[in-house]
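*Asks:* after the sequence you'll find the predicted model.
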Amino acid sequence: MTSGMLFHAIYAKDNWGLDRRHINDLSTSKSLCLLYRLHTVDLATNGDLATNGDLASAYNKITEVIENVPVGRQARESQFGEVRLGNPSLDGYDCVIWTGDVLRALVKEGLIDLQGRDPDDVMAHARSLAGPEDATTMVNKDFGGLKIIM
C-alpha cells in the first residue's frame, strides 16, 4: 500500500481548479492511470532543498510551489504570457499542461532534479506509458495478472 497527497488540475462546471486530497492506497484510485516517480526527496543526499534537513519543511515547500502554479488556460496565459494548446473541449487547457508547469516550477525552486530532461519531454514519455488514447483497446488484455474488464 502506498499513500500520499494527490494534486490534480480538474475541470468541473466550466471552471478549472486544483484538487488536493490524501490518498490512503494509490492502487485503489479510480482515476489514476499512471504513477510515475520523478524524484525522491532524500534529505540525507539532497541538502540543496533549502529545507534545513527537515522532511516536513520539504513537504510544505513542495506543496507551496504546486499550489502557486496557475490552473486554467486564462490564469496560465495571464501569468506566463505563453499559449499552450490543450483539450478544446476543456477551454483549450488540460491537466498535462498544468503538470508540466508544476514540474518547471519545482525544478526552478531546486526541489526536484529532472537530470536535464525537459518537463514537456518527461510528460510525453509518461503519457506514452499510460496507455493508448482509446482506453477501450485495453479491455480484456492481460497485463501480467491485471486484466481490464468493462
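*Replies:* Ah, there it is. Numbering: from 1, shown residues only.
*Asks:* only C-alpha atoms for contact and neighbour calcs from this point on.
*Replies:* Fine.
*Asks:* report the central residue of this structure.
*Replies:* T99 (4.4 Å; Cα atoms, centre = their mean).
*Asks:* doesn't M5 belong to a strand?
*Replies:* Yes: counting by DSSP: H, G, I helix; E, B strand; the rest coil, M5 is part of a strand.
*Asks:* all the strands of this protein, residue numbers only.
*Replies:* Under the criterion DSSP state E, strands of the chain are mapped to 4-12, 15-23.
*Asks:* buried residues in the first one?
*Replies:* It stands for strand 4-12. H8, A9, I10, Y11 (16 or more other Cα atoms under 10 Å).
*Asks:* then this one, side by side with the first:
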Amino acid sequence: MLHVWMIIGILFHATYIDSKWVLEQRDIRDVSASKSLVLLYHLHTISAPSDEQLFNSYEKMQKVVQNVPMGRKAREDAYGETRAGNPELDGYDCVIWTGDAMRALIKEGLIDLQGRDVEEVMAEARSLAGPEDAKTMVGVDFGGLKIM
C-alpha cells in the first residue's frame, strides 16, 4: 500500500524527448529542491478524511492528467484549436500542456481556482517566473542559483 503521507507532491510535466512529447511523472518529497522548475505555484490542496480517499483523489487526478493530449497535433485534433507554442518544439510547449491539464482537472471537479480562470492564473504564474525573454536572466544571481 502506498503511504500518501510520505509523498509531499507529484510532479507532472510535459517533456520534449527525442522529438516527441511525453508526460513525466514522479513522486517528490521537496518540490522546491527541483533543478528543472522555473516556478513553484500552488493551485489547490487536496485533503480527505482518510488515506484511502486521499489516494483515490490522487488516482483520479493522475488519470485526468495522463489523458491530456500531448503535442501540437494531438492537441489540435482533440480540441480543434491552435495555440502558439515554441516553434523549435513542434509548435507546442509545457505551458500549453499545463493550461490544458488545469482545464481538465477543473472540468472533473478536482481543482478549484476560486473564481479565477486558467488564463488569469497562467498569466500571474508567468509574471512571477521571470521575464518573457529568459536570456535577460543570464548572469543574475538568485541567492544560491546563478542563471547561466
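*Replies:* Noted; the coordinates are in hand. Everything numeric here is computed off the predicted structure, so don't read it as measured data.
*Asks:* circling back: N60 of structure 1 is nearest to which of the strands of structure 1?
*Replies:* Proximity to N60 of structure 1, assessed across the strands of structure 1 by Cα to Cα, is greatest for strand 4-12 (11.8 Å).
*Asks:* tell me the residue in structure 2 aligned with the residue nearest to the centre of structure 1.
*Replies:* Aligning on TM-score structural alignment places T99 of structure 1 opposite T98 in structure 2.
*Asks:* start and end residues in structure 1 for stretch 29-46 of structure 2, please.
*Replies:* Structural correspondence for stretch 29-46 of structure 2: residues 24-41 of structure 1, per TM-score structural alignment.
*Asks:* now do that stretch: everything it contacts.
*Replies:* Residues outside stretch 24-41 of structure 1 that contact it (Cα atoms under 8 Å, 6 or more residues apart in numbering): M1, T2, S3, G4, A58, I112, D113, L114, A126, L129, A130.
*Asks:* switch the cut-off to 6 Å
*Replies:* The contact list for stretch 24-41 of structure 1, computed with Cα atoms under 6 Å, 6 or more residues apart in numbering, reads M1, T2, S3, I112, A130.
*Asks:* now the match of T99 of structure 1: how far from H42 of structure 2?
*Replies:* 13 Å (Cα to Cα, to the nearest Å).
*Asks:* now swap in K146 of structure 2 and tell me
*Replies:* Distance from K146 of structure 2 to H42 of structure 2, by Cα to Cα: 24 Å.
*Asks:* no further queries at this time; thank you.
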